[in-house]
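>>> Would you be able to build a 3D model of this:
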Amino acid sequence: MRRIFGALLAAVIAPATAYAQIDIPVIYLKQEQEQPPVLSNLDPIPEDRGLAGAQLGLSDNATTGGFMGHNYTLEIIDVPLDGDLQAAAQDALTRSPYIILDAPAASQLSVADLPEAQNAILFNGSAYDSDLRGDNCRANLLHTLPSNAMRADALMQFVLFKRWDDLVMVKGAHADDVTFADSLNASATKFGLKIDKTKDWIFDADMRRNAAQEVPLFTQELGDYDLLLLADELHDFGRYIAYNTWEPRPVAGSEGLVPVAWAPVVEQWGAAQLQSRFVDQSARDMTPRDYGAWAAMRAIGEAVTRTNSADPATLRDFILSDQFELAGFKGRPLSFRTWNGQLRQPIPLVTERALVAQAPLPGYLHQRTELDTLGIDEPESTCEAFK
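Below is the predicted model:
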C-alpha cells in the first residue's frame, strides 16, 4: 500500500537565478511486523511511529529548502506482513536513491544487498542491532538510531559514576531482549565491570495480579546487589519489577533508568522546541524511532543544503566527511562515523518523568570526540564495508 505525503512542501522563494531548482524525493519504506503478546497493553504503539519523525524532518527541510529551490517530497510505502519487501524496495529505488527503512535488521540487509541499492543511501531508523554496525554492516546503510552498544555504554558510564559495582540482570526471551542483554554484558566488560548473576524471565502469568507475590521470590535468588539490570525491550514484564524486588534496589536498562535516543523529558539545548513542534504535528510525544527517522531526513536536508546537490555519491561523501554536522538538540553537533556509518550522538539517561544524565559523562575522554566513547570505536570495529 502506498501513500504520498505532500507533493511539494515549499515553493521557491529565492530568485530563480540564485539557485538551481533541485528535487529530492525521499521514500519511507516500512515493513509491517507482528507484535508478540505482552503482559500489559498500557502503552500501545503509535501507528505512525517513525513516520511522524520523517514528516517533521520533511517540514524542517522545506523551511530552508524553500529559499534555495530545493523541493523535498516524502513517499510512504507500507509493506504488509505477507508482502514482498524486496520487490517494494526495487520499485522504490526506481524513483529515489534515498530511503528511510523501518524494518527488522535482516530485512534491511536484504534491501541493502539489492543490485539496485548499491548507489543509493539507505537510513536505518528502527533497528538497534549492533551487528548491523559490525560484521553485517553495509556501505550504503547509515544508522541514525543509536546501537544497543551505544545505549549500554551510556548506562555503564553512569553505573561507574555511581560506583555501583555489584550488578545482576533479568532478561526476557525475545530476540531483542537477548541482543540487548548481550550488549549490556559486553559493555560491562568494556568498563571493567561484571554482571554477576543473570536470570531468565520465565513467567507468563498476569503480573498485574501476581507481581507482589512472584517478583520478590524470583529476585530473592539474586542475593545482594547495587543495581538490577533489565533486558525487556518489548516492555513486557519490566514494569512489574520495580518496588517488588526482594532487595530494595534501583533498576535500569529497559525500565527504570533507561538509555534512549530520545524521550519527552529531554528539554534542554532547544529540545523543548522540537518536542512542541512534534506534538503540534502528531498530537503525541516523540519516540526514539521518530527521532531516528527525523535525523535521517534532516541529514539528507543538511547535506543537500551544504552541497547544493541531489547526487547520491556527492551527498554520501559529504555526510561521511568532517564538514558534516547535524544540530540534533542534544547539546552537541552530530556526525557520522566513517568506519560503520553510525550517527554519533549523546544518549539521554531518563526515567519516565526526568532526564537524570546524558552520556558521555564528564571524565570519559577520547582523542577524537567523547561521543566515540559510546558504542563501537574505530580500533574495535569489525565493519569492513566502509574501508
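
>>> can we go C-alpha only for contacts and neighbour counts from here?
OK.

>>> I'd like the distance between Arg306 and Leu315.
Per Cα to Cα, to the nearest Å, Arg306 is found 9 Å from Leu315.

>>> one more to put side by side:
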Amino acid sequence: MARGAATAKRGSAASELVRGVLACALLVAPISATGGAIALAQDAPAAAQSESPSAAAPAEKTVEKIPILLARQDRETPLPLSLLDLPPDDLGISGAKLGIKDNNTTGRFMNQEFSLDVVEDSDAAKLIQDVVKKVDEGVHFVLVDVAPDTLLKLSDALAGKNAMIINYALADDRLRQEDCRPDVMHTAPSRAMLADALAQYLVWKKWNRWLLVLGPQEGDKLYADALRRAAKRFGAKIVEERTFKYEGGSRRADGGFEQVQQQIPTFTQSAPDYDVLVVADEGSLFGDYLPYRTWDPRPVAGTSGLVAESWHPAIELWGGTQFQNRFKHLADRNMRPIDYNAWLATRMVGEAASRTKSANYKDLIAYIKSPKFDVAGFKGVGLSVRDWDGQLRQPILVATPKILVSVSPQKGFLHQVSELDTLGYDKPETKCKAYTQ
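Below you'll find the model as predicted:
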C-alpha cells in the first residue's frame, strides 16, 4: 500500500515537471501572425528540409571534352623482306588508343574526358577535307600518318585555325628544317636523330670505319644523307659507298636463300678495311640479307642488324614492362615504334590538360611549347619540345631485333643545354624559321 502511494506520488511529480517544461517552451516560442506558438512546430519540418545536405550540395561540375583526331593516309608500300615485319592494320591507332585510356585515368578526377576519332583515306585531298571538317566541328589536335607532301598541304589547309598537327610517323628532316610549320610538332624522331644515336654508339665502340650500303629508294638516300652527316659530326669515316640494286620477284621462291648466299659475299668483296657495315634500307627490301653473309666478318648496323629506334618491344627499364603489358592487353600484339610515337602524341595533350587544369586550346599549346612542359615516356627522363622546330627531344634506343643494346645519347657526348640535343639538328644548325617568328 505504501509502495503504491509512493509510485503515484512520483508519477504526479513527473506530470507536473512535463507541464512545466511545455509551459516554458510556449513562453519562449516566437508568436506567428497566424497561429501563435503552434506555428513553430508546423514550420519546423520545412526549415529542416531546406537546410538538408542534399538540398545544399553544389551542382556537379561540367565535364570538359577534349577530342583528338587521328588521320592516316593509306599508301602503297613494298612488302618487307620478312613476314614478321608485315605492318598490322591498327599500326599507330592502338598506340593512340592506349594514350587516350591513360589520359582518362587522370582526366576523370579532373572532370576531363578524352576521345579519339580516326579518319583514313588513300586520296590526300579527301583526307584533308575530312580533317578540316573535323577541326571546324571543334577538334584541335590532329595526329597524322601521311605522306610528307600531304602533311604540308594539310598544314596549309589548317592555317589560321585553332589546330595543332602532331606527326607521329614521318622521319623526314626537311619537315623540321626548311619545310617546318608552326602548327606542326613531331613525336617521330627525325632521320638525323636516329643516325646520330647509332653513330654515337658506334664511335663509343671505336668502330669508326664504315662501309655504307644503300638502296635505290628515296628514303634510303635520305637516311644515307643522315649517316654521312652523323659520321662527319662524331668523327667516323665512310671508307666506301655501294648501292644495292634490288631485283624482286624470286626472294620467296625455292632456292632463293642459295642465290642470296652467293650474291652477298660477292657484293661486299674487295672493300677497303672497315669496322662495321652500315646499311640504309628503309623499305626492308634487302638489308636483312646482309648479317652473317658479308665477305669479311663484320657487324651490320643501320636499318638492319643493330638499329636505332624510338621504341623496342623488349625494353623493360623505367617501368617498360608494365607499359608493354598494358599495350599487349589492349592490342594483342607487341608495341612498335609508330605505336609508341602515337601514344606519346596523345599523352602530350593529356599531360598539358592535367597540368593546366584546362581544356582550352590556347592554354594547352602555350604550356606544351613552354620550358615547363615535359612528359614521361618510360625512358628515364622527361621529354620536352624543342622551341626551334617542334621536335620532341627524347633518348633513342639502340637495339637488335631481340634485345636492347644501349641508349643514346652516349656518355661523353656533352651539350651546354641538354644532352638530348646532341641527337638531330641543334638550335644553331636549324633552318627552320617558322618557330622563331
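
>>> who has more neighbours, Arg306 and Leu315 of structure 1?
More neighbours surround Leu315 than the other of Arg306 of structure 1 and Leu315, with 23 against 13 (other Cα atoms under 10 Å).

>>> could you pull out the strands for the stretch 251-387 of structure 1?
Assigned by DSSP state E, counting those that start in this stretch, the strands in the stretch 251-387 of structure 1 fall at 251-253, 258-259, 326-327, 333-334, 347-350, 355-359.

>>> so which of those strands gets nearest Ser96 of structure 1?
For the strands of the stretch 251-387 of structure 1, the distance to Ser96 of structure 1 is smallest for strand 326-327, at 22.4 Å, taking Cα to Cα.

>>> after superposition, how close is the closest one to structure 2?
Its aligned residues in structure 2 lie a mean 0.4 Å from strand 326-327 of structure 1 after superposition (mean Cα distance after the TM-score superposition for structure 1).

>>> so that strand corresponds to what in structure 2?
Alignment of strand 326-327 of structure 1 against structure 2: residues 375-376, by TM-score structural alignment.

>>> tell me how far that stretch is from the chain's mean position?
Computed by Cα atoms, centre = their mean, to the nearest Å, the chain-centroid distance of stretch 375-376 of structure 2 equals 9 Å.

>>> List the neighbours of that stretch that are in contact with it.
Around stretch 375-376 of structure 2, the neighbours that count as contacts under Cα atoms under 8 Å, 6 or more residues apart in numbering are 347-348, 351, 382-384.

>>> and Gly248 of structure 2, how many residues sit next to it?
By other Cα under 10 Å, the residues close to Gly248 of structure 2 number 9.

>>> likewise Thr266 of structure 2?
Residue neighbour count, defined by other Cα under 10 Å, stands at 13 for Thr266 of structure 2.

>>> roughly how far out does the helix or strand that contains it sit from the chain middle?
Here Thr266 of structure 2 sits within helix 256-267, counting by DSSP states H and E. Offset of helix 256-267 of structure 2 from its chain centre (Cα atoms, centre = their mean): 41 Å.

>>> Next SSE downstream of that helix?
Toward the C-terminus from helix 256-267 of structure 2 - assigned by DSSP H and E - lies strand 276-280.

>>> in structure 1, what residues pair with that next one?
Aligned by TM-score structural alignment, strand 276-280 of structure 2 corresponds to residues 227-231 of structure 1.

>>> Please tell me how far the counterpart of Asp149 of structure 2 in structure 1 sits from Tyr128 of structure 1.
Counting by TM-score structural alignment, Asp149 of structure 2 corresponds to Ala106 in structure 1. Ala106 of structure 1 sits 12 Å away from Tyr128 of structure 1, taking Cα to Cα as the criterion.

>>> okay, these two: which has more neighbours?
With neighbours defined as other Cα under 10 Å, Ala106 of structure 1 and Tyr128 compare such that Tyr128 has more, 23 against 13.

>>> Residue in structure 2 paired with that one?
Mapped onto structure 2 by TM-score structural alignment, Tyr128 of structure 1 lines up with Ala171.

>>> secondary structure class for its match?
Secondary structure assignment for Ala171 of structure 2 (DSSP: H, G, I helix; E, B strand; the rest coil): coil.

>>> can you tell me which helix or strand the aligned partner of Asp196 of structure 2 in structure 1 belongs to?
Under the alignment (TM-score structural alignment), Asp196 of structure 2 pairs with Asp153 of structure 1. Using DSSP H and E, Asp153 of structure 1 sits in helix 148-162.

>>> what stretch of structure 2 does the next helix or strand after that helix fall on?
Per DSSP H and E, the first helix or strand lying C-terminal to helix 148-162 of structure 1 is strand 167-171. Mapping strand 167-171 of structure 1 onto structure 2 (TM-score structural alignment) gives residues 210-214.

>>> Same check on stretch 257-274 of structure 1?
The aligned range for stretch 257-274 of structure 1 is 306-323, by TM-score structural alignment.

>>> Report the distance from that stretch to the chain centre.
Worked out by Cα atoms, centre = their mean, stretch 306-323 of structure 2 lies 14 Å from the chain centre.

>>> for stretch 108-125 of structure 2, same thing?
With Cα atoms, centre = their mean as the basis, the mean position of stretch 108-125 of structure 2 lies at 14 Å from the chain mean.

>>> returning to that earlier point: would you format the contacts of stretch 375-376 of structure 2 as JSON lines with neighbour count and distance to Glu60 of structure 2 included?
Formatted as JSON lines, these follow (neighbours: other Cα atoms under 10 Å; distance: Cα to Cα, whole Å):
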{"residue": "Arg347", "neighbour count": "22", "distance to Glu60 of structure 2": "27"}
{"residue": "Met348", "neighbour count": "27", "distance to Glu60 of structure 2": "28"}
{"residue": "Glu351", "neighbour count": "22", "distance to Glu60 of structure 2": "24"}
{"residue": "Gly382", "neighbour count": "14", "distance to Glu60 of structure 2": "35"}
{"residue": "Leu383", "neighbour count": "21", "distance to Glu60 of structure 2": "35"}
{"residue": "Ser384", "neighbour count": "23", "distance to Glu60 of structure 2": "35"}
